[in-house]
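Colleague: Mind looking at a prediction? Sequence and model below.
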Amino acid sequence: MLNKGFGNWIHRRRVKSADHPAVIHAGVSLSYAELAERINKLSDALRERGIGAGSRVAFLGANHAAFLETMFATTQLGAIFVPLNIRLAPRELNFALRDSGSELLIHVADLAADAQAASADSPVSQLLEVAMIPGQDSSYERALQAGSSEHKDVNVQLEDPAIILYTSGTTGTPKGAVLTHGNMTWNSYNVIVDYDITSKSVGLLIAPMFHVAALGMGALPVLLKGGTLVLQERFEPAAVLDAIQRYKITQLSGVPTTFQLLAEHENWAAADLSSLQMLTCGGSAVPLRVLEAYEERGLGFSGGYGMTETAPGTSMLQAAYSRPKMGSAGLPHFFTDIRIADGQGQALPAGEVGEILISGPNVIEEYWQRPEATEASFHEGGWFRSGDIGYLDSEGFLFISDRLKDMIISGGENIYPAEVEQAIMELPEIESVAVIGVPDDKWGEVPRAIVVLKPGSTLDESDIEGHLNGRLARYKIPRTSVFLNEFPRTASGKIRKSDLRKQFS
């Protein structure tokens, strides 16, 4: 075959797993044979609309079977897929469409107004609307059904660009990370090797696939192995617990808040979780009380660290190490290397804190039309600069200290907010916390805690200070605390610290 890219995976998989369910969404199940046929038809429809090698096709929508169909149909042609974050405002979406040069936009029906507004004054000349229920009548479905189901073998190589994923834009103008077919393929190999994905895996996707974690760590590896994906458009604890029992879910991924809300739901105690084999948690370390709640059900967590630019896996912590190496992001993925470096990119010994550098076939080579940003993001030898700081222990386990830009310098001392946040999260009344630096005439900066309490809980500034006294050095203890009802968050569930700095610094 000419096509070496991941766009051809479903075509190859249909021979081995024709009748096995590939995707289940809104009660509609598609086998690998059915999914492959729909991808071929959509690919032909896109070709008829002028899409070819190097063209950009955007998708706007939450988790939907059409997301996967569009991604595979687009990349099968050698074109580039541009998934858009549905939480962005039309002006922000317009930037991504203009910056990527997307020619065609496929969107779900309930985002039609945003799609129209975002497409104005952009290169988008064609829009296709997807019905909320897969397969129902829509311009997307009519275009797909008019296409030929014959598979076309197009010359696509692993080094060819496959996806442009825009960074969350929490600071400055978003950059488009160019993920190649090779990046996504090698990341899938890493996941399959380190997480033991099999053809019997049934993954529940609750995080949005327009975010690299759900796409790279959840969707693609499972489909490569011939497993089954169950898609949910949004996170609802009751619906997740129901889906685990109904579809015999074997793997579930989320952020700490996801798993906390599940454990606190009224249906938790009665839910049958016996099918679950793997829980993976990213974004930050799992609080001890959440870890204990799952251990009581015989479940443990795998953790990990990654980013858009690494497709996204960089390291993983096996569940067996969740207590012995608590707070660690684990060991490098099988085909990925990690270096802790000084400001010149030189390797530091075990235990010393420095910038985390990453190398491997899953790491991007460029940002879309940003040569200056690309050059600034790499050290000599192709080591990608993560912008995170941390250290490797004597056994090679990675520990994240914080983002370089999040680090607080108070009186010449470095304060890593993640360390302070972890200590504050020991208080059972606290649901979430973020620590930021605020200006101080004497010390330059001092830490401030921004806190969200659990419903019905009460806590004040003195309680937090009293809890931290003796646990942390005095200069690390927040001088002030602010209490909120909820945090501003990115699509992946991470707290937008840049928004908090604007409001509370």
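Modeller: Arrived safely.
Colleague: only C-alpha atoms for contact and neighbour calcs from this point on.
Modeller: OK.
Colleague: The residue nearest the centre of the chain in helix, strand or coil?
Modeller: The centroid of the chain falls nearest to A213 when counting by Cα atoms, centre = their mean (2.6 Å). Following DSSP: H, G, I helix; E, B strand; the rest coil, A213 is assigned to helix.
Colleague: Please give me every residue in contact with it.
Modeller: A213 is in contact with A207, M307, T308, A311, P312, S492, counting by Cα atoms under 8 Å, 6 or more residues apart in numbering.
Colleague: what sits against the first one?
Modeller: So the one you mean is A207. A213, A214, R234, F235, S253, G254, S492.
Colleague: got it, and the second one?
Modeller: Under the criterion of Cα under 8 Å, 6+ apart, the contact partners of M307 comprise V212, A213, G313, T314.
Colleague: and with 10 Å instead?
Modeller: Counting by Cα atoms under 10 Å, 6 or more residues apart in numbering, M307 makes contact with T167, H211, V212, A213, G283, G313, T314, V363, S386.
Colleague: second one coming, line it up with the first:
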Amino acid sequence: MRKGWPPSSRTGHRSSVGSRARCQHCFHTPLFSSFSLAFRSIPDMNANLFALFESRFPADRTACCIETHDGLYYSWDDLDRATAKLANLLASLHLPEGARVAVQVEKSPEALFLYLATLRAGYVYLPLNTAYQEAEIDYFVGNAEPSVVVCSSKNFGWVSKVAFRHGVNHVFTLDDDRSGSLLSRAAGKPDAFETVARQDDDLAAILYTSGTTGRSKGAMLTHRNLASNAQTLHEFWGWRSDDVLLHMLPIFHVHGLFVASHGALLAGAKMIWAPRLDMAQVLKFLPRCTVMMGVPTYYVRMLQEPRFDDDTCRRMRLFVSGSAPLLLETFDAFRERTGHTILERYGMSETVMLVSNPYDAALGERIGGTVGMPLPGVSVRVVDGEGQPCTPGEIGNVEVKGPNVFKGYWRMPEKTREEFTEDGWFKTGDVGRFGGAIASQAGERAVPDNYLTIVGRSKDLIISGGYNVYPKEIESFIDEMPGVAESAVIGVPHADFGEAVVAVVVRKPGADIDEAALIGTLKGRIANFKVPKRVHVVDELPRNTMGKVQKNVLREQFAVL
């Protein structure tokens, strides 16, 4: 197996529960009495997130840390040396305290090392979606004012112009074939580096939100935010040092960069690294893995592959889905095909993970259509428009509190104040309910009162004729109908009702969907004000890079009833 970066002449490497409690008007689960508590109980210990990971590296640092899809091998010693070289390079630039390092590059182990090196050197990491174009990058660089920008060689021409226009002095390139000026400059640096001391409340990363309802906001995440969440998930999902993670997610987003990578790093577990979902690679590598994380689209495509079966999953212990809602049909079909029950969870850029179906069966079962119970140390409440607590089954606004909740929006103090209640709860902008019931083809199923179901985004709420209509509720009925692959419900302007309910439906291959018949069926199942006035049949729904349906695009496309 070929060695990855940094270059080395060395050879001989080998691969290698808590209780639920109810507080007033909310649900929470106490922290486990685990390493997370022991780590934070030492006042003088370095709170730098990298120091936490480093403390959990395996004793045998020649063991495999990352194996790539094309046969490269990186040991834990390689990770240590590579991040040291990169950290030394950053330190040699004499950057100001709290400097931001903005990165827009393709996925590679070296890109992960750059993230870790930024933490190690005491700076703030700013990942940028690889799909962003010049106008978007111009905004992010102008707003964040990074001291360093790293981009792909193919984009250097226009990215460097944007960076220099905003006064950035250092622009490097990094490509997914281990080339670029960043690695060239770092290669000659020492391969040892003393991790810079950071405090809990110091910034570790800034993640910009998608900006579908206005300019993107930079969510400021501290070392404590990320460390506390990683430690909680380590316990709640039962991470082990002998786990092998199949990592196919992008690393400019919470799911791939924090949830997946942090999990393996904290456990001292191996990652098999692929640039994206590829079914040939799934069939090749999954039989060697124990953990996989993906967006719902991954699981849909896996089920479309005839060769994917229970034997492919023979070593697996955990499949996790997130970043977008998982259809109940996919949840059930995956369990029937493989014998594994997907664990769905809920989080966001501002908070990392908040809620999860349990891994440990002693805490409860995994229920399709829900995102589970609040994680240990995280409090979640559902309130009405007046801020009063909702009863189980009642839909309201989801608010959260915990050590994982971000510090605020970058240079937006007024927006930060708007998004927090007077008693310190963060308004997620999501609409949901505790308890209630989930609709399925077999009928409605009761949900425990401490399980959260997300109904939609508050900005997607439809007010039709004075009535509140929650799109997810209607979508759950439509998605269960014969011939429907998936659906999205939106509100469009209407002269009489203010907004009219419209459904956009994707048909299954070979299926024929009749608009009038679908509407007629819904009239027999839900209140008339919730029934769509129109049904549009499309080949696919528009999605962003993390698989979330872009309802703003649909509202523009189908604005005329």
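Modeller: Thanks, I have it. Treat the numbers as computed from the prediction; the structure is a model and nothing was measured.
Colleague: quick one: which of the contacts of A207 of the first structure is nearest V353 of the first structure?
Modeller: V353 of the first structure has its nearest neighbour among the contacts of A207 of the first structure in A213, at 25.8 Å by Cα to Cα.
Colleague: So what does the closest one match up with in the second structure?
Modeller: By TM-score structural alignment, A213 of the first structure lines up with H255 in the second structure.
Colleague: and what of N8 of the first structure?
Modeller: Match for N8 of the first structure (TM-score structural alignment): A51.
Colleague: same thing with Q126 of the first structure?
Modeller: Aligned by TM-score structural alignment, Q126 of the first structure pairs with H170 of the second structure.
Colleague: Share the number of residues neighbouring that match, please.
Modeller: When neighbours are counted by other Cα atoms under 10 Å, H170 of the second structure registers 17.
Colleague: can you tell me how far it sits from I206 of the second structure?
Modeller: According to Cα to Cα, to the nearest Å, H170 of the second structure and I206 of the second structure sit 19 Å apart.
Colleague: The residue located most distally from the centre of the first structure in helix, strand or coil?
Modeller: Computed with Cα atoms, centre = their mean, the residue of the first structure farthest from its C-alpha average is K442, at 39.5 Å. Following three-state DSSP, we place K442 of the first structure in the coil state.
Colleague: ok, whatever residue of the second structure lines up with it to A527 of the second structure distance?
Modeller: By TM-score structural alignment, K442 of the first structure lines up with D496 in the second structure. Taking Cα to Cα as the measure, D496 of the second structure falls 18 Å from A527 of the second structure.
Colleague: Tell me the gap between the longest helix along the first structure and the middle of its chain.
Modeller: Longest helix of the first structure, by residue count under DSSP state H: helix 32-48. Mean-position distance between helix 32-48 of the first structure and its chain equals 26 Å (Cα atoms, centre = their mean, to the nearest Å).
Colleague: same question, stretch 146-162 of the second structure
Modeller: Relative to its chain's centre, stretch 146-162 of the second structure lies at 25 Å (Cα atoms, centre = their mean).
Colleague: Spell out the residue ranges of the helices in the stretch 51-200 of the second structure.
Modeller: Taking DSSP state H, counting those that start in this stretch, the helices of the stretch 51-200 of the second structure run over residues 76-92, 109-120, 134-144, 156-165, 181-187.
Colleague: Check the mean deviation of the first one from the first structure.
Modeller: With the two structures superposed, helix 76-92 of the second structure lies on average 0.7 Å from its match in the first structure, counting by mean Cα distance after the TM-score superposition for the first structure.
Colleague: start and end residues in the first structure for that helix, please.
Modeller: Using TM-score structural alignment, helix 76-92 of the second structure pairs with 32-48 in the first structure.
Colleague: OK, contacts around the closest residue to I338 of the first structure other than its chain neighbours?
Modeller: What sits nearest to I338 of the first structure in space, not counting adjacent residues and going by Cα to Cα, 6 or more residues apart in numbering, is I358, at 4.8 Å. Taking Cα under 10 Å, 6+ apart, we find I358 of the first structure in contact with 306, 309-310, 314-315, 332, 336-340, 378-379, 382-386.
Colleague: just to revisit the earlier point, of all the helices of the stretch 51-200 of the second structure, which one comes closest to E394 of the second structure?
Modeller: For E394 of the second structure, the closest of the helices of the stretch 51-200 of the second structure is helix 134-144, at 38.9 Å, according to Cα to Cα.
Colleague: what sits up against the closest one?
Modeller: By Cα under 10 Å, 6+ apart, helix 134-144 of the second structure touches 99-102, 104, 126, 128-129, 132, 145-149, 155, 158-159, 161-168, 206, 208, 215-218, 410-411.
Colleague: and it, which residues are buried?
Modeller: Buried residues in helix 134-144 of the second structure, defined by neighbour count with 16 or more other Cα atoms under 10 Å: I137, D138, F140, V141, G142, A144.
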